[in-house]
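J.: 3D, please:
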Amino acid sequence: MKVGIMSMHRIPNYGSFMQAYSLKKMIESLDHEVCFVDYQVEPSITKRKRPDEWIKCFIKNKKREWFNRGIIDQILHKEEKEKDIMRSCNGLLEIDENYAFHCKVDVLVIGSDEVFNCTQAGENVGYSPELFGKNARAKKIITYAASFGDTTYDKLQRYGVTDDLMKWVSRINNISVRDNNSKEIITSLCKKTPIINLDPVLVGNIEKLKWKKPDLEYEYIVLYGYEYRFSKEECDKILHFAKSENCKVIALGERQFKSDIFIKCRPDEVLGYFSEAKYIITDTFHGSIFSIINHKKFVSLIRKATPQSSGNRQKLGFLLEQLYLQERLINSIDELSEKMHKNIDYVNVDKIREEERNKTMKYLENCIGER
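T.: Next comes the predicted model:
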């Protein structure tokens, strides 16, 4: 079969890269040919009544579709693209700067990541009917570990998009999500009961591959979060903890207000940094997953939703409950030392992961079809 994956594979984020790569490897292990299919984004759900937003989206989408890496684009952005660390491993995904829209495939797999999170805003994320299977050129459409993120059914009703989503989702042949919120939304939309699967990074065994490891002469703690999301006060307390452990603090991937070192590594180097760290401090979904697959002691800091940013309790809480790791959650950085030093039963975690991997492979094999 020719299998297309429609995911967040172009988002410049380590988690987005790793989940896409892991899903690709799992499907290829079933002897299928895999390609990535790009999607087009419409105006954000709060700006859909503004004609200027539709014009902006039309121009952006057509530029990507028609020009790809045109001469003007190469001249203006060549130096920037050559220095773009986050896109340096696109070869592992077998994608380039040419967007692949409306690809004809036997099976389209939508997921994983927050592909259904249609109330978020951003240049490459947000309201995209194609992420719900609209206009797919595929004989069969399935999803894998798809998530609505912090989008709720109430939000969808408030913005008046439930009828459209119901129509599109009802046409999807098999639906897999990664959390209870997404399961409840799908059930409310189309009365289907989706299966829940773990994120591909947790079940893909990619940590067993030979990833490059850092050559550092000191012990370190990885501080992993979105840019400047750890406050100055939190950073001070983290640095104090690190000093008591004779470690340096590496802000990995994104800058924080304070750290000993900032490192922007390639996507194929991130697991190496996690594997060699003494401890991990994170407030992200995939930061927690990178810690787990490398059997590290870690804590995941809970964030409340604000008008400027979404919270993480829902997705982090459900993830760690699945693996019986709720004790790794902290509501305040003041809990850091107490929680970090508690041991983790990774024998039990790995047992759950292996069971979930078997469940994943059976789902993919059954849904994609015969080789």
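J.: every contact and neighbour count from this point should use C-alpha atoms.
T.: Noted.
J.: which parts of the protein are strands?
T.: In the chain, the strands defined using DSSP state E lie at 2-6, 33-36, 105-111, 138-144, 176-177, 195-196, 220-224, 248-252, 261-263, 279-282, 297-301, 329-330.
J.: what would the ones you listed look like in TSV with mean neighbour count and distance to P43?
T.: Output for these, formatted as TSV (neighbours: other Cα atoms under 10 Å; distance: least, Cα to Cα, whole Å):
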stretch	mean neighbour count	distance to P43
strand 2-6	23	19
strand 33-36	20	23
strand 105-111	25	20
strand 138-144	22	23
strand 176-177	26	25
strand 195-196	20	30
strand 220-224	25	30
strand 248-252	23	32
strand 261-263	15	34
strand 279-282	24	31
strand 297-301	26	32
strand 329-330	21	35
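J.: for the stretch 201-350 of the chain, what spans make up the helices?
T.: Along the stretch 201-350 of the chain, counting by DSSP state H, counting those that start in this stretch, helices occupy 232-244, 270-276, 285-293, 313-322, 336-340, 346-368.
J.: dump the ones you listed to TSV, plus mean neighbour count.
T.: Shown next, in TSV, are those (neighbours: other Cα atoms under 10 Å):
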stretch	mean neighbour count
helix 232-244	16
helix 270-276	22
helix 285-293	22
helix 313-322	18
helix 336-340	17
helix 346-368	16
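J.: and for comparison, fold this next one:
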Amino acid sequence: MYKKEDVSLKIELVTMHRVCNYGSALQAYATQSVMERLGHSVEILDYYPERMHFSGMLKRLKNKKEIFENNPVLCFIAQCIIFPSYIKRFYIFRTFMKKHFKISSVRYNDLGSIQSSPPAADVYCTGSDQVWNSEWSEQVDRAFYLDFGSPITPRISYAASFGKAQLDDNEFNEIKLLLSKYKYISVREASGIDILNKMELPGELVLDPTLLPDKSQWSKLASDRYRDKKYILLYNLGREPELYDIAYAYAKKLRLPLYSVSYNLHEFVKPGRLLFCPKVCDWLSLIKNAQCVFSDSLHATAFSINFNTDFYVYYPGRFSTRLASLVELTGLKNRVLQKGKVPENENIDFSEANAAVQRERKLSFEFLTKALEAQQDGKDYITCPTS
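T.: This is a model prediction of the structure:
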């Protein structure tokens, strides 16, 4: 499964590497690392659209809440408050990116710039994360559908996500046409397979790339900063008030401190001790060494499972299909928080989850190896099973 191939391919990977988010950074790192372990040369195409820029994120604050959109003065105040947080956030993730990613020498700010000067590669690959989520991208972002370069260059995807259970009617046909150019398609959620089935396109369900390296491999990247501490960890991406309350009550019941990771300095007013935008390696250490993790995040849940750290997951109102697919796969649906209920202190027996991850890890490596070997051999499209 980990054997390097005789022929090395040049793979151009398009993924969410510029998003200042722990999950996005680590899935990009994992995808690149896994393909390299298979013996290939991997370069991340530096696609950096305006919406991911510092200024672009500030500008889009007005879209976060209706009150900001209708009140420019209030929006400006919010931008001033968030500005210091963005400085550290961008510094933390750019530092990680420069140290661990192999990125193209050319930076592309839009699809047109890629189409006018596409990178040369043996294979184009759409990586993981919510690359096909048009709501998050504010459009059907054709760069993530590899709509550039020579039509004879093979296109594949690994663990791509639509981020939702079904597509809007006005985007269905466009996306189907774009995906029909792929030789191999894999997605990370069962709902993604349903979407592909409706398009009559073959695809395989694979693990999120963060679950391909095992605990020992991620431990090498994690720091030792929190190794000897006892705490409950909260990672609340959606800022759900109920999740704050449940995690705080649980920590109080166990008489342990609550550590709350946030990208925003102004959230020091929330329950627990604020850990303001820790380094990526420290974030891994926090999950690895916690007594229990409370989160609405796919990747915090995935790393909890990989590290065998007790956890509870809260389904956000939107884009929860990815979390549901993971907990169902690992047989851990009993770790989904019930509304308004503080859970008991019950440790997880990870034996079933570990077996499921190991089984799916093997199948995921087999898919990736098969998809890349087909390009080495010059084979035509091979239909993938849809179940």
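J.: give me every residue that touches L329 of the first structure.
T.: V299, S300, L301, I302, G317 (Cα atoms under 8 Å, 6 or more residues apart in numbering).
J.: counterpart of it over in the second structure?
T.: Using TM-score structural alignment as the criterion, L329 of the first structure maps onto V336 of the second structure.
J.: okay, the residue lying closest to that match once chain neighbours are set aside and E50 of the second structure: tell me how far apart.
T.: Excluding its sequence neighbours, the residue lying closest to V336 of the second structure (Cα to Cα, 6 or more residues apart in numbering) is V313, at 4.9 Å. Computed as Cα to Cα, to the nearest Å, the V313 of the second structure to E50 of the second structure distance reads 32 Å.
J.: re earlier: okay if I get the strands of the first structure as a markdown table plus distance to I59 of the first structure?
T.: Converted to a markdown table, the strands of the first structure look like this (distance: least, Cα to Cα, whole Å):
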| stretch | distance to I59 of the first structure |
| --- | --- |
| strand 2-6 | 22 |
| strand 33-36 | 22 |
| strand 105-111 | 25 |
| strand 138-144 | 26 |
| strand 176-177 | 32 |
| strand 195-196 | 37 |
| strand 220-224 | 35 |
| strand 248-252 | 35 |
| strand 261-263 | 35 |
| strand 279-282 | 37 |
| strand 297-301 | 40 |
| strand 329-330 | 43 |
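J.: and those strands: which comes nearest M361 of the first structure?
T.: Closest to M361 of the first structure of these is strand 138-144 (Cα to Cα; 10.9 Å).
J.: quick revisit: for D179 of the first structure, which of the helices of the stretch 201-350 of the first structure is the nearest?
T.: Across the helices of the stretch 201-350 of the first structure, closest to D179 of the first structure is helix 313-322 (Cα to Cα), at 6.5 Å.
J.: the closest one relative to helix 346-368, how many degrees between them?
T.: For helix 313-322 of the first structure against helix 346-368, the angle by axes from the mean of the first three to the mean of the last three Cα atoms, to 10 degrees is 110 degrees.
J.: coming back round to it: right, so of the strands of the first structure, which gets closest to Q157 of the first structure?
T.: strand 176-177 (20.2 Å).
J.: packing partners of the closest one?
T.: Secondary-structure packing of strand 176-177 of the first structure (3 or more Cα pairs under 8 Å, 6 or more residues apart in numbering; DSSP states H and E): strand 138-144, strand 195-196.
J.: that one vs the second structure, average distance?
T.: On superposition with the second structure, the mean distance recorded for strand 176-177 of the first structure (mean Cα distance after the TM-score superposition for the first structure) is 0.5 Å.
J.: that strand corresponds to what range in the second structure?
T.: Going by TM-score structural alignment: strand 176-177 of the first structure matches residues 186-187.
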